[in-house]
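Novice: need coordinates for the following:
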Amino acid sequence: MADLVYPPIIGAARTLFRALDIKLEVIGAENVPRSGGAVLVSNHVSYLDFIFAGWGALKAGGRKTRFMAKDDVFRHRISGPLMRGMKHIPVDRSDGQPAYEAAVRALKAGEVVGVFPEATISRSFTLKKFKTGAARMAADAGVPLLPMALWGTQRFWTKGRPKELTRRHTPVTIIIGEPIHITAADRPVMVTRRLRAAMTELIDRAQTTYPDSPSGPDDTWWQPAHLGGSAPTLEVAEAEDEKENAEKAARRAARAEAEQQARNG
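Specialist: Coordinates of the predicted model:
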C-alpha cells in the first residue's frame, strides 16, 4: 500500500525546519541500509525525538521509519489518524506482544522500525536502563540494529519543561552508528549491552561536538550534570520517574474504582 500520509508530513517538517532555521547535522547516514529491514534505536530526550530520528533515516536514501509508540497517541483525535496513516506501531504497555509481533512482521517486510529502548524520556539526558525488545526483534527478524544519538532536541520540548516549539537557530545533532549484526547464538541481554555501549559513545560524541553552549546560568538545564549542567543526575531523575509512575498508578486505580462503582450503581 502506498504511503499517502508520510510524504506531506515530511514536507511539513522540512518547511518547519527551514522556517525556524534549525541547524540540522546528520552524521553516519551511510550506515542506514538502502533496503531491507533494520531496527533504528535512539536515545530519548524529547517529545519530538521521533521526528528527528526519522529525519536521520530519511536522509539515508529516503528510508521511512515506522516507530513503536504508546497506544494513547493513536487514540488522540489529531495524532491518531496521522500515526496510523504513517504506519507507526501502537504499543499497549499492559500487553506488548501484539506490537512486538507487528514490528517483527514489518522488519521481515523490509521496513525500518524505530525503537526508544529507554521507553520514556530521560530527565537526566543520559541513558537509562535499556529494555531488550530491540535486540530480540532484530534477532527474530534477521535484521541489524542501528544505534542512533540525538542531541539538542530537548531544547524544544522535554519532560518537566515548557514547550519552546518556535525556538529559532537551534542546532540538532543526529549521529547514526555502524550496524550491529546479530547471530542466532547471541543472547539479547549481551546484545543490549553492546548496543548501549555503542550509543553511549555516539551520545558522548554528539555532546562534545555540539556547536552551542548554555547562554547563561539560567540556560544550563539542558546540559547533563556530568557536563556541568543543571539537569538532574540519573539517580535523582529515576526517583522522579518512580514518583510520577506511582501517582499515575494511583489515578488509574481511582478511575477504575469510580467506574466500577458507577456500574454497580
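Novice: when you work out contacts or count neighbours from here on, use the C-alpha atoms and nothing else.
Specialist: Noted.
Novice: now the residue nearest the centre of the chain: closest residue in space, sequence neighbours ignored.
Specialist: Residue closest to the mean C-alpha point of the chain, counted by C-alpha atoms, centre = their mean, is Phe116 at 4.1 Å. Nearest residue to Phe116, sequence neighbours excluded (C-alpha to C-alpha, 6 or more residues apart in numbering): Ser42, at 5.4 Å.
Novice: and that neighbour, how far from Ile175?
Specialist: Plainly put, Ser42 is 10 Å away from Ile175 if you go by C-alpha to C-alpha, to the nearest Å.
Novice: what number of residues lie near the closest residue in space to Ala198 that isn't next to it in sequence?
Specialist: Spatial nearest neighbour of Ala198, chain neighbours left out: Pro147 (6.8 Å); criterion: C-alpha to C-alpha, 6+ apart. With neighbours defined by other C-alpha atoms under 10 Å, the count for Pro147 comes to 25.
Novice: hang on, Pro147 is in a helix, isn't it?
Specialist: No: under the criterion used here (DSSP: H, G, I helix; E, B strand; the rest coil), Pro147 is strand, not part of a helix.
Novice: helices along the chain, start to end?
Specialist: Taking DSSP state H, the helices of the chain run over residues 6-19, 49-58, 71-75, 79-85, 97-108, 133-141, 188-209, 234-264.
Novice: reformat those helices as TSV; add mean neighbour count and distance to Arg161.
Specialist: Shown next, in TSV, are these (neighbours: other C-alpha atoms under 10 Å; distance: least, C-alpha to C-alpha, whole Å):
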stretch	mean neighbour count	distance to Arg161
helix 6-19	13	21
helix 49-58	22	15
helix 71-75	16	20
helix 79-85	16	21
helix 97-108	18	30
helix 133-141	22	29
helix 188-209	18	20
helix 234-264	12	14
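Novice: Gly152 is nearest to which of those helices?
Specialist: helix 188-209 (8.8 Å; C-alpha to C-alpha).
Novice: and for comparison, fold this next one:
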Amino acid sequence: MWYWLFKYVLLGPLLAVLGRPKITGLEHVPSDGPAILASNHLAVMDSFYLPLVVSRRITFLAKQEYFTGTGIKGKFLAWFYTVVGQVPIDRTDADSAQAALTTAKRILGEGKLLGMYPEGTRSPDGRLYKGKTGLARLALETGVPVIPVAMVGTDVVNPPGSKGLRFGRVEVRFGKPMDFSRFDGLAGNRFIERAVIDEVMYDLMDLSGQEYVDIYAAAIKENAQKSNGQQVDTSKPAARLPHAAAG
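Specialist: Here you go, the predicted model:
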C-alpha cells in the first residue's frame, strides 16, 4: 500500500513537477514476469524516478545502512525503505554477497522486477564506472532478461551531497532486453561473467552518453578520501557525450 501511496500521492506528483521526466523505450519493460532493470547510478533520486515511470512495482536491493540509521532522518529513511518494500542487503564480505544473490533470485522467482545498479555505488563524478559481476551471475543463473536503463539528469534534480531538490529535466531511457542464453551453463565462470557485465555496461554507456571509466567507482571514492582527506567534486552534473553520438 505505501509503495503506491508514495508513488501516486505523497511523492510522485512532486517529483513529476521537479523533473518533468521524459521516457523512451518503456515498451521494452515486460508487462509481467521477472526481469532485471540494470541502471546507471547518478543520484539517490534514481531509485525514485525509475519506479515513478514504470507501472509495475520495482524491488531494489538497498544497502543495509539505510535500514539502521539513527536520529530523525535515519529513522525516517529506515521506515520509508521498509514500508515501500525494499530489501536490505549486507555488502561487507563474500558470504554477504552470496546472501544478496540468494535474495535477488527469490525476488525474480516470484516474477517481480528487480532494480540493480551494476556500478555498486553512485558515480562520484557523473561518469560511468566498471560494473560488478554479481548482476551477470544473477542473469546467468536465472535466465531472466536484463533491461539496461539510463538515468539522465537526476544529478541535477538531486545533486550528490545536497540536502534539497531542484528543478531540472530527468530522462529515463530503456534499452532492448539483453539475452545471454548463449552462455547457458556457464554461471560461475569469471571470464564469462566479466564479458556479460561489460556488455551491459556498454549498452548503458550507449544509452546514457556517459564517459566510461574501466575502474570501480568504490575504488575512486576510497582513493579520494585517502588523498589528504579530499573529496571528489560531485557538485557538477554528469559529463556525457551527445546522445546521438554515444554509440
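Novice: need the TM-score between these chains.
Specialist: With the length set by TM-score structural alignment, normalised by the length of the second structure, the two chains reach a TM-score of 0.77; 210 aligned residues with a C-alpha RMSD of 2.4 Å.
Novice: still on that earlier bit, ok, the residue opposite the residue nearest to Phe116 of the first structure in the second structure once aligned - contacts?
Specialist: Correspondence of Ser42 of the first structure to the second structure, assessed by TM-score structural alignment: Ser39. Counting by C-alpha atoms under 8 Å, 6 or more residues apart in numbering, Ser39 of the second structure touches Gly115, Met116, Tyr117, Pro118, Pro148, Val149, Ala150, Met151, Leu204.
Novice: I figured the second one hits Leu37, correct?
Specialist: Yes: distance between Met116 of the second structure and Leu37: 6.1 Å, which falls inside the contact criterion (C-alpha atoms under 8 Å).
Novice: list residues touching both of these two?
Specialist: By C-alpha under 8 Å, 6+ apart, no residue touches both Met116 of the second structure and Leu37.
Novice: buried residues in stretch 18-32 of the first structure?
Specialist: By neighbour count on 16 or more other C-alpha atoms under 10 Å, the buried set for stretch 18-32 of the first structure is Ile22, Lys23, Leu24, Val26, Ile27, Gly28, Ala29, Asn31, Val32.
Novice: any idea how far the second one is from Ile203 of the first structure?
Specialist: In this view, Lys23 of the first structure and Ile203 of the first structure are 18 Å apart by C-alpha to C-alpha.
Novice: what of the third one?
Specialist: Between Leu24 of the first structure and Ile203 of the first structure the distance is 16 Å, computed by C-alpha to C-alpha.
Novice: what's the matching residue for the residue nearest to Ala198 of the first structure over in the second structure?
Specialist: Superposed on the second structure with TM-score structural alignment, Pro147 of the first structure falls opposite Pro148.
Novice: correct me, but that match touches His41?
Specialist: No: the criterion here is C-alpha under 8 Å, and Pro148 of the second structure misses it with His41 at 11.9 Å.
Novice: one step back: which one of the contacts of Ser39 of the second structure is nearest Ile192 of the second structure?
Specialist: Closest to Ile192 of the second structure, out of all of the contacts of Ser39 of the second structure and judged by C-alpha to C-alpha, is Pro118, at 15.8 Å.
Novice: these two touch, right, the closest one and Arg137?
Specialist: No: if you go by C-alpha under 8 Å, Pro118 of the second structure and Arg137 don't touch, sitting 11.5 Å apart.
Novice: what touches both of Ser42 and Ile175 of the first structure?
Specialist: In terms of C-alpha under 8 Å, 6+ apart, Ser42 of the first structure and Ile175 are both contacted by the residues Met148, Ala149, Leu150.
Novice: list the residues that contact the residue nearest to the last one when sequence neighbours are not counted.
Specialist: Okay, so that is Leu150 of the first structure. Spatial nearest neighbour of Leu150 of the first structure, excluding adjacent residues (C-alpha to C-alpha, 6+ apart): Ile174 at 4.9 Å. Shown in contact with Ile174 of the first structure (C-alpha under 8 Å, 6+ apart): Leu24, Glu25, Val26, Ile27, Phe52, Ala53, Gly56, Met148, Ala149, Leu150, Trp151, Ala206.
Novice: alignment lookup: Ile174 of the first structure to the second structure.
Specialist: So, by TM-score structural alignment, Ile174 of the first structure is matched to Val172.
Novice: Glu201 of the first structure matches what in the second structure?
Specialist: Matched by TM-score structural alignment, Glu201 of the first structure corresponds to Asp206 in the second structure.
Novice: please report how far that match lies from Pro177 of the second structure.
Specialist: Asp206 of the second structure sits 14 Å away from Pro177 of the second structure, going by C-alpha to C-alpha.
Novice: kindly report the same for Gly164 of the second structure.
Specialist: Separation of Gly164 of the second structure from Pro177 of the second structure (C-alpha to C-alpha): 34 Å.
Novice: who has more neighbours out of those two?
Specialist: Using other C-alpha under 10 Å, the more surrounded residue of Gly164 of the second structure and Pro177 is Pro177, with 17 against 9.
Novice: great, nothing more from me.
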